[in-house]
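A.B. asks: predicted model, plus sequence, below.
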Amino acid sequence: MQTLAVDHPLVAHKLTVLREEQTDSPTFRRLADELVTLLAYEATREVRIESCDIRTPVAPTTGVRLAAPKPLVVPILRAGLGMLDGLMRLLPTAEVGFLGMVRNEETLQATTYAERLPADLSGRQCYLLDPMLATGGTLAAAIDFLVRRGADHITAICLLAAPEGIAALEEKVSHLQVPINIVTAAIDERLNEKGYIVPGLGDAGDRLYGVAG
């Protein structure tokens, strides 16, 4: 597993505003969208391409296009939805699946409650979207789910990651024989006793969409 914290001044700037307690939901959604687009440039560095012949207004030439099968983008509900448009801006021809997972706040274990994905992901590159890599349980469960369906290359894009979550995730997916990449805007200090990233930015889902009772 490879982890990349993107070192760019615009990434740092947008993340700083996201962290601010007074940033309202509309601003948070817009900045999260912009931040994901910046992260996506690094996350898609290994996207599969193939050569193709084209003709410009001047002469024939050879270019590249995304290879088949198309990449699959998988936001983890609900907070991952706030990251979807930012990635699709760069991969408009990708397909989209959905994975609903919830973390038990007492045990910190993730369970799947809904999914809308192809039954066979053989040969597919998958891009998982989850704002927070905290304990690593949710991402580990999602990655395992996709690999069991045949995905052979997985990149997870996260706004923030905790060192404990990265270490736990690496241990949980070490048995999987597929490339796994994590791309994040920052690796924070630690987790607190409730499993939240410190300093973090709070609950990403609530900050994106408000508190749904």
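C.D. replies: On my side now, so go ahead. Numbers count the residues shown, from 1 in each chain.

A.B. asks: drop to CA atoms for contacts and neighbour counts, all remaining ones
C.D. replies: Noted.

A.B. asks: contacting residues for residue 201?
C.D. replies: 18-21 (CA atoms under 8 Å, 6 or more residues apart in numbering).

A.B. asks: also this one, for the comparison:
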Amino acid sequence: MSEAKNLFVVDGPLSRHKLAVLRDERTPTTDFRQAMRELALIMVAEATRRMPTRPERIRTPLVETEVEQISGPVCLVPVLRAGLGMLDGALALLPRATVGFMGLRRDEETALPVEYYVNLPRNLEDYLVLVLDPMLATGGSLSATIDKLKEEGAAWISCLHAVAAEPGVERVTREHPDVNFYAAAVDPELDERSFIVPGLGDAGDRLYGTL
């Protein structure tokens, strides 16, 4: 497994249980969707541990005290379409977050990611950005997504994945050492179609019943 300092494996009994549901080929679409949402809750809770905070003076019903709040607005960026499966869970914990979208497809001739839809907030440099992408396979699309976010001004970025493959992890942690990556599991390899093994299949198809 990669020893990159910017990779964090979210490995606890609850995350392992949710991941087991996602991996099981017998899991129906409704249960798969729910497990992905619940795993996103766990992932966001972990990723926000490293968000910068700022002190603020407030008054409780009894006394004035100092508290800490997340230091800036948050932007959630699901990578279409599978990333949408993590969005509701993320919004449950960060209901005031802005939502941007990144859509990429693979060029069959060059095998390179091509943008087909991008909708991001203005002044992205002001936001703490969480990228939602259940499957980190080769790392090509994710690296392109991060490049675009940085191009638009994002300075603080973390990426959340249900499952990551070792080859993709090695690539993105090397190309973006200033970005933190969170995965519920890191699987060892990709097959000839670049599917993660053992993985959980095509997350988008399983989320939306398009098998």
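C.D. replies: Nice, thanks for sending it over. Just so we're clear, the structure is a prediction, and the values are computed from it rather than from any experiment.

A.B. asks: got a TM-score for the two of them?
C.D. replies: The TM-score (TM-score structural alignment, normalised by the length of the second structure) is 0.92; 207 aligned residues with a CA RMSD of 1.6 Å.

A.B. asks: of the contacts of residue 201 of the first structure, which belong to helices?
C.D. replies: Applying DSSP state H to the contacts of residue 201 of the first structure, the entries found in helices are 18-19.

A.B. asks: touching, residue 139 of the second structure and residue 168? I think so.
C.D. replies: Yes - using CA atoms under 8 Å as the test, residue 139 of the second structure is close enough to residue 168 to be in contact (4.3 Å).

A.B. asks: remind me, longest strand of the second structure?
C.D. replies: If each strand of the second structure is counted by residues according to DSSP state E, the longest one is strand 156-165.

A.B. asks: report the buried members of the contacts of residue 201 of the first structure.
C.D. replies: Applying 16 or more other CA atoms under 10 Å to the contacts of residue 201 of the first structure, the neighbour count classes residue 18 as buried.

A.B. asks: quick one: residue 76 of the first structure and residue 60 of the first structure, what's the gap?
C.D. replies: Look at residue 76 of the first structure and residue 60 of the first structure: by CA to CA, to the nearest Å, they are 43 Å apart.

A.B. asks: ok, those two, which is more surrounded?
C.D. replies: When neighbours are counted by other CA atoms under 10 Å, residue 76 comes out ahead of the other of residue 76 of the first structure and residue 60, with 27 against 10.

A.B. asks: pull the contacting residues for residue 10 of the second structure.
C.D. replies: Neighbouring residues of residue 10 of the second structure by CA under 8 Å, 6+ apart: 43, 46, 182-185.

A.B. asks: reformat those as JSON lines; add distance to residue 86 of the second structure.
C.D. replies: Formatted as JSON lines, the contacts of residue 10 of the second structure follow (distance: CA to CA, whole Å):
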{"residue": "43", "distance to residue 86 of the second structure": "9"}
{"residue": "46", "distance to residue 86 of the second structure": "14"}
{"residue": "182", "distance to residue 86 of the second structure": "13"}
{"residue": "183", "distance to residue 86 of the second structure": "13"}
{"residue": "184", "distance to residue 86 of the second structure": "13"}
{"residue": "185", "distance to residue 86 of the second structure": "16"}
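
A.B. asks: would TSV of these with secondary structure and distance to residue 33 of the second structure be doable?
C.D. replies: Formatted as TSV, the entries for the contacts of residue 10 of the second structure read as follows, by DSSP: H, G, I helix; E, B strand; the rest coil; distance: CA to CA, whole Å:
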residue	secondary structure	distance to residue 33 of the second structure
43	helix	15
46	helix	20
182	strand	20
183	strand	18
184	strand	16
185	strand	18
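
A.B. asks: and the residues you listed, which are buried?
C.D. replies: Among the contacts of residue 10 of the second structure, those classed as buried by neighbour count (16+ other CA under 10 Å) are 43, 46, 182-185.

A.B. asks: list the buried residues in stretch 42-54 of the first structure.
C.D. replies: By neighbour count on 16+ other CA under 10 Å, the buried set for stretch 42-54 of the first structure is 43-44, 47-48.
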